[in-house]
Structure formats: C-alpha cells, structure tokens
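In: no FASTA, just this:
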C-alpha cells in the first residue's frame, strides 16, 4: 500500500511514512499520529465523524488523556497545543452530552424504582404512567420485576 515500505523479509519490518498514507478511514488513526498538515487534516476528518461514533469518541478520550499526561510532564510543544485546542471544544461538548445522558438515565431509573411504591399506595398502572410520563408497557414491566 502507498506509504508503507517493507524491508527485506529477513527483518520482518515495514516503515510507515504517515504523510504518504492514502486519506481513508482505515488510515485515520495513523494519520492522527502524524505532524503538521497530515495531522491537521486527520483531526478535521475525526471531528467530521458524527457524534456517537464509537471511533470518534474513543480517539477523543485517548487524546485528551494523553494531553493531560503531557501537561503534567509539561512537554507539549506549540504544535501539539494547537491540535489539542481544536480537540478541546469537541471533547467538552462530548463530556457535557455524556453527563446529560447520565442524568436522563438516572431520572428514568428513579421513576422506574418508584413504581412498586406507587402501586403499593393503590395507584393504577395507568395513573402511574401518566404521573411519571412513562409508557404503559414500561410501568407494567417495572411492576413485574
């Protein structure tokens, strides 16, 4: 493949020229590890991936973790700082969305946990569904558990 140079079989080694790799989804991770224009283009591609894309979220999380460890050691170069500033906003958006999702799941779980107590107070499944803004089937399912 373009950008990959194999040494003689005896060495079982290949050299990857990151800046010569084709611009494809398969090479995105390696191009993110590059420098300059190659890395900038790869970061742009990463940020264009839809939110919720597992690859996008995993890479952002890894890059932010790496940034934190680099800052602790105070060895980020100017170029690296620029890349991370670009990623910071995206990471913050992802982090906030994750928190919001967690809050919603917590509220939903709280509603479902209250169903047995409400049934014990004599409320009907329909009344509970209406009061908690849940589907009837969700209330019935929670009542069975």
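Out: Received the coordinates, thanks. The shown structure was predicted, so the numbers you read here are calculated from the model rather than taken from an experiment.
In: CA only for contacts and neighbour counts going forward, please
Out: Noted.
In: need the contact list for residue 94.
Out: By Cα atoms under 8 Å, 6 or more residues apart in numbering, the contact list for residue 94 reads 51, 57.
In: typo on my end, it should be residue 18
Out: 3, 30-31, 33-34, 38 are the contacts of residue 18 under Cα under 8 Å, 6+ apart.
In: Pull out the buried residues from those residues.
Out: Buried members of these, counted by 16 or more other Cα atoms under 10 Å: 30-31, 34, 38.
In: Name the residues of stretch 18-26 that are buried.
Out: 18-19, 21.
In: scratch that, stretch 116-133
Out: Going by neighbour count (16+ other Cα under 10 Å), the buried part of stretch 116-133 is 116, 125, 128-129.
In: Turn the contacts of residue 18 into CSV, including distance to residue 10 and secondary structure.
Out: Below are the contacts of residue 18 laid out as CSV (distance: Cα to Cα, whole Å; DSSP: H, G, I helix; E, B strand; the rest coil):
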residue, distance to residue 10, secondary structure
3, 20, coil
30, 25, helix
31, 28, helix
33, 28, coil
34, 28, coil
38, 31, helix
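In: before we move on, the earlier item: of the buried ones among the contacts of residue 18, which is the nearest to residue 8?
Out: Distance to residue 8 across the buried ones among the contacts of residue 18 (Cα to Cα) is lowest for residue 30, with 22.8 Å.
In: dropping in the other structure now:
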C-alpha cells in the first residue's frame, strides 16, 4: 500500500510540474491485492467489506480513502470470468482451474494462452533446486498439458513446412509455364491453402499464358 501512495504522490507532483489540473481521486489508480487465502479475522481487522451486487464473492474493498481491494482467490466463484485469477490459487483451487483449462475446446483462445503460461510455470518449478511436495504434484498435473502444447506446436510446424514446400513447387512450375509471375499474383498464390495449391499445381500443367493463371485464381480463390 505504501507503493500505491508513493505512486499517487508522484502523479500529483508530475501534474503540478506540468501545470495540469490537480488530479481528482477518481483518476488516481487503485491497488488490488491477490492472495490465495485470507482469514476472516484479518479481513475484519482491515475493515474489508464485500460488495456482492457489484463484485460478487471473494472481492473485498477497504475504505474508499485507501483505494485498495483484496481478492481472496479461494472464495471466488467457479466461473469463466474468474478462471485466470483462480489459476494463481493454491491446492485444490488451482488444480480445479487447471482442469477447467484442459476441458476448454481446443480452438478456444483462453486455452491456448493458459497452456503457454502453465507451460512456463512448469519449467520454472522444475528448475528449482528444492521442489516442495505441493509443487511436485502441480508439475505432474501440468505435464500432460505441456506435452499436448508441444505436440500441437510440432504439428503446426509440420503443416507450415508442407505449405512452404508446395508454394515453392507451384511458383517454380508457374514461372516455367507462364513466365515470371508478378509480386501481386504471387501474393494471391501464397495465401492459398494446401489443398488449393495441389489443385493449382495440377492445373498449371495446362496453362499456356498468364491469363490462364489469372482466370484459375479468379475461379478458385
């Protein structure tokens, strides 16, 4: 919290130095404290209050003057909106959040982003000289997801390699059949998916001039 007040002081000084209007309280930033757990006794001692209508369970606010909120991760509801924060929890809360990530559809953007972050977490934990039992359990839980991410990346790399090879073959053949292909036409060829590149490769054997290529692209893009 002292860092928050130092930041407020800095912003107020900068506004004054640049002859800007004094910053109002609604402009100054708030502090959010994230913690895996926190006892009711400490929350009561801090005067932290729930605002269920606005924030829901697990989110406590201190006095408005303090401009500070506390997110108690293990109290958050198990919803997609809280998934990212629950990944920062511990024990069963974190384990459940990881299971939710694994259950997301393969194409879901949350899933891919979370797998990247969880893979980094696994590497960091394994690099420690001393690994706590709870961390070892987490590593075991992350290992299948990490392997899945590596396999997916390898598959994407292989597919990209096939596309690049097909593009090179197609361009070489086109240059032989219709002469040097312009940059504009080449751009149209290079955005074709792999199956369309195969079709173009076959069709190019019958091309007599550039007009044949342009006509084919107009029909098949």
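Out: Yep, that arrived. Because the structure is predicted, anything quoted here is derived from the model rather than measured.
In: What strand or helix carries the residue nearest the centre of the first structure?
Out: Among the residues of the first structure, the one closest to the centroid is residue 57, at 2.0 Å (Cα atoms, centre = their mean). Counting by DSSP states H and E, the element that carries residue 57 of the first structure is helix 54-72.
In: where do the helices sit along the second structure?
Out: 2-17, 40-46, 83-86, 91-103, 109-126, 133-178, 183-190, 194-203, 210-220 (DSSP state H).
In: Which one of the ones you listed lies nearest to residue 67 of the second structure?
Out: helix 2-17 (8.8 Å).
In: which pair in the contacts of residue 18 of the first structure spans the largest distance?
Out: It's 3 and 33 that sit farthest apart of the contacts of residue 18 of the first structure, by Cα to Cα, at 14.2 Å.
In: mind giving me TSV with the helices of the second structure and columns for distance to residue 31 of the second structure?
Out: Listed next are the helices of the second structure as TSV, based on distance: least, Cα to Cα, whole Å:
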stretch	distance to residue 31 of the second structure
helix 2-17	7
helix 40-46	15
helix 83-86	16
helix 91-103	23
helix 109-126	24
helix 133-178	28
helix 183-190	49
helix 194-203	50
helix 210-220	55
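In: quick one on the thing from earlier: and which of the buried residues of stretch 116-133 of the first structure is nearest residue 83 of the first structure?
Out: Using Cα to Cα, residue 129 comes nearest to residue 83 of the first structure of these, at 48.6 Å.
In: How much space separates the closest one from residue 141 of the first structure?
Out: For residue 129 of the first structure, the distance to residue 141 of the first structure (Cα to Cα, to the nearest Å) stands at 12 Å.
In: Tell me how far the residue mapped onto residue 107 of the second structure from the first structure lies from residue 113 of the first structure.
Out: Using TM-score structural alignment to pair residues, one finds that residue 107 of the second structure aligns to residue 52 in the first structure. Distance of residue 52 of the first structure to residue 113 of the first structure, given as Cα to Cα: 28 Å.
In: For residue 92 of the first structure, see how far away residue 98 of the first structure is.
Out: Residue 98 of the first structure is 10 Å from residue 92 of the first structure, by Cα to Cα.
In: Repeat that for residue 64 of the first structure.
Out: 10 Å.
In: So which of those two has more stuff around it?
Out: residue 64 (15 against 11; other Cα atoms under 10 Å).
In: residue contacts, that one?
Out: The neighbours of residue 64 of the first structure, taking Cα under 8 Å, 6+ apart as the test, are 84, 88, 91.
In: what do we get in the second structure for it?
Out: By TM-score structural alignment, residue 64 of the first structure lines up with residue 119.
In: With residue 5 of the first structure instead?
Out: So, by TM-score structural alignment, residue 5 of the first structure is matched to residue 60.
In: and residue 87 of the second structure, what is it in contact with?
Out: Contacts of residue 87 of the second structure (Cα under 8 Å, 6+ apart): 93-95, 97-98.
In: Go again with 7 Å.
Out: Residue 87 of the second structure makes contact with 94, 97-98, according to Cα atoms under 7 Å, 6 or more residues apart in numbering.
In: what do you get for residue 166 of the second structure?
Out: Residues near residue 166 of the second structure by Cα under 7 Å, 6+ apart: residue 197.
In: Ok, residue 7 of the second structure next?
Out: Not one residue lies near residue 7 of the second structure by Cα under 7 Å, 6+ apart.
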